[in-house]
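A.B. asks: show me the folded form of this:
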Amino acid sequence: MITPEFARTMAAYNAEMNRRVFGAAMRLPAEERRMDRSVFWRSIHGTLSHILWADRTWLSRFGESEKPSIAIWDSDKLVDDFGDLWTQRQRFDQVITAWAGQLSDQDLQGDLAWYSGAVGRDMTRPRALVVMHIFNHQTHHRGQAHALITRAGESTGDTDLPFVLPD
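C.D. replies: Purely as a prediction, here's the structure:
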């Protein structure tokens, strides 16, 4: 399904895109970042907070992080201060990059089992599928934040994977 190299590539891509998205968001006034824009996680800040919450949750299932103490429904409020959110995002991108860097083909085999608070039941899925989901989830919600940031008048620069990563 996927390889360790896929995970390493996506970790690098997501770290760079987080730098671009947070950089653009930080150029906006705080009230723009916090404005409820009628999206799933309400605001730019809330969406970026949710992504960090989800990354921590997923990596906790692989034994690489502590699970956040708040439920998914409050994940948009994980970190109140945007500067602190950016600091935590950078640190956690390093955790993801290190984790992806040590993945082997064997780590992507078999199933991962966990209890999902979001759906209220035990889940089991192929490990490779879950790893793919971690990066897909980031890209999905970061795209929402990107659209909100663009609507607010800022730019992140290119977002296409072939043009973001260095040669």
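A.B. asks: when you work out contacts or count neighbours from here on, use the C-alpha atoms and nothing else.
C.D. replies: OK.
A.B. asks: got a list of what the nearest residue to D107 once chain neighbours are set aside touches?
C.D. replies: Among residues not flanking D107 along the chain, R127 sits closest, at 7.6 Å (C-alpha to C-alpha, 6 or more residues apart in numbering). Residues near R127 by C-alpha atoms under 8 Å, 6 or more residues apart in numbering: D107, L108, Q109, G110, D111, L112.
A.B. asks: the same query, at a cut-off of 10 Å, please.
C.D. replies: F62, Q106, D107, L108, Q109, G110, D111, L112, A113, H133 (C-alpha atoms under 10 Å, 6 or more residues apart in numbering).
A.B. asks: one more, please, to line up against the first structure:
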Amino acid sequence: MLAAFHLMARYNGWMNERLYAAAAQLPEAALQQDRGAFFGSIFGTLGHIVAADLIWLHRFARHPALADWGAPMAGLPSPSSLTEGLADTFPALATLRARIDGRIAELPAALAEDDLAVLLEYGNTARVAQAKRFGPLLLHFFNHQTHHRGQATTLLFQAGVDVGVTDLNALIPNEG
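C.D. replies: Purely as a prediction, here's the structure:
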């Protein structure tokens, strides 16, 4: 599983670079335009991914094996909701996204396989106590990003911007 999480961390960074480069082709007004999506706009969808990532990363920082990895999380916002606006403009959101992706890129290297079995206790956004194994939570974290990036790429395509290849398979080495 740990090798898969290394791949997913690479995929996260690669896709966010592509997604944000594509989004940067549109004017701010087009990014903010309500398109009837679950989070309204392209900007709202990207903002949701950022908020959710930060919520999870702050939870992950409480994992005993991630004390050193988690220390720089103190310098990042700690949203209280999945829709909390953390940036007013696309450039500000892109800067925050890059900082978050730096933390995500380093996350798998801070873990050992046994760390995936650790029970992580946290309160969800409704303040309901949870206690779940870290490995499946990390799997959810990466799956959540992929799900909403798919929504964002659809919104961008509808706005006339093609993100290009988005498949995880593009990062899996061809060994044939």
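A.B. asks: what does the residue nearest to D107 of structure 1 align to in structure 2?
C.D. replies: Under the alignment (TM-score structural alignment), R127 of structure 1 pairs with F134 in structure 2.
A.B. asks: and G150 of structure 2, how many residues sit next to it?
C.D. replies: A count of nearby residues for G150 of structure 2, using other C-alpha atoms under 10 Å, gives 14.
A.B. asks: can you give me the strands for structure 2?
C.D. replies: For structure 2, applying DSSP state E gives strands covering 119-123, 129-133.
A.B. asks: the last one vs structure 1, average distance?
C.D. replies: Going back to what we said before, that points to strand 129-133 of structure 2. Superposed on structure 1, strand 129-133 of structure 2 shows a mean distance to its aligned partners of 1.2 Å (mean C-alpha distance after the TM-score superposition for structure 1).
A.B. asks: would you mark the buried spots in that strand?
C.D. replies: Within strand 129-133 of structure 2, no residue counts as buried by 16 or more other C-alpha atoms under 10 Å.
A.B. asks: contacts for that strand?
C.D. replies: D115, L116, A117, V118, L119, L120, E121, Y122, G123, N124.
A.B. asks: nearest to D34 of structure 2, out of those residues: which one, please.
C.D. replies: For the contacts of strand 129-133 of structure 2, the residue nearest D34 of structure 2 by C-alpha to C-alpha is N124; the value is 27.8 Å.
A.B. asks: residue in structure 1 paired with that closest one?
C.D. replies: Match for N124 of structure 2 (TM-score structural alignment): S116.
A.B. asks: what do you get for V163 of structure 2?
C.D. replies: V163 of structure 2 maps onto T156 in structure 1, by TM-score structural alignment.
A.B. asks: which ones are touching that match?
C.D. replies: M17, N18, R19, R20, V21, F22, G23, A24, A25, H146, I149, T150.
A.B. asks: could I get the contacts of strand 129-133 of structure 2 as CSV with neighbour count?
C.D. replies: CSV is the format used below for the contacts of strand 129-133 of structure 2 (neighbours: other C-alpha atoms under 10 Å):
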residue, neighbour count
D115, 17
L116, 19
A117, 13
V118, 15
L119, 15
L120, 18
E121, 16
Y122, 16
G123, 11
N124, 14
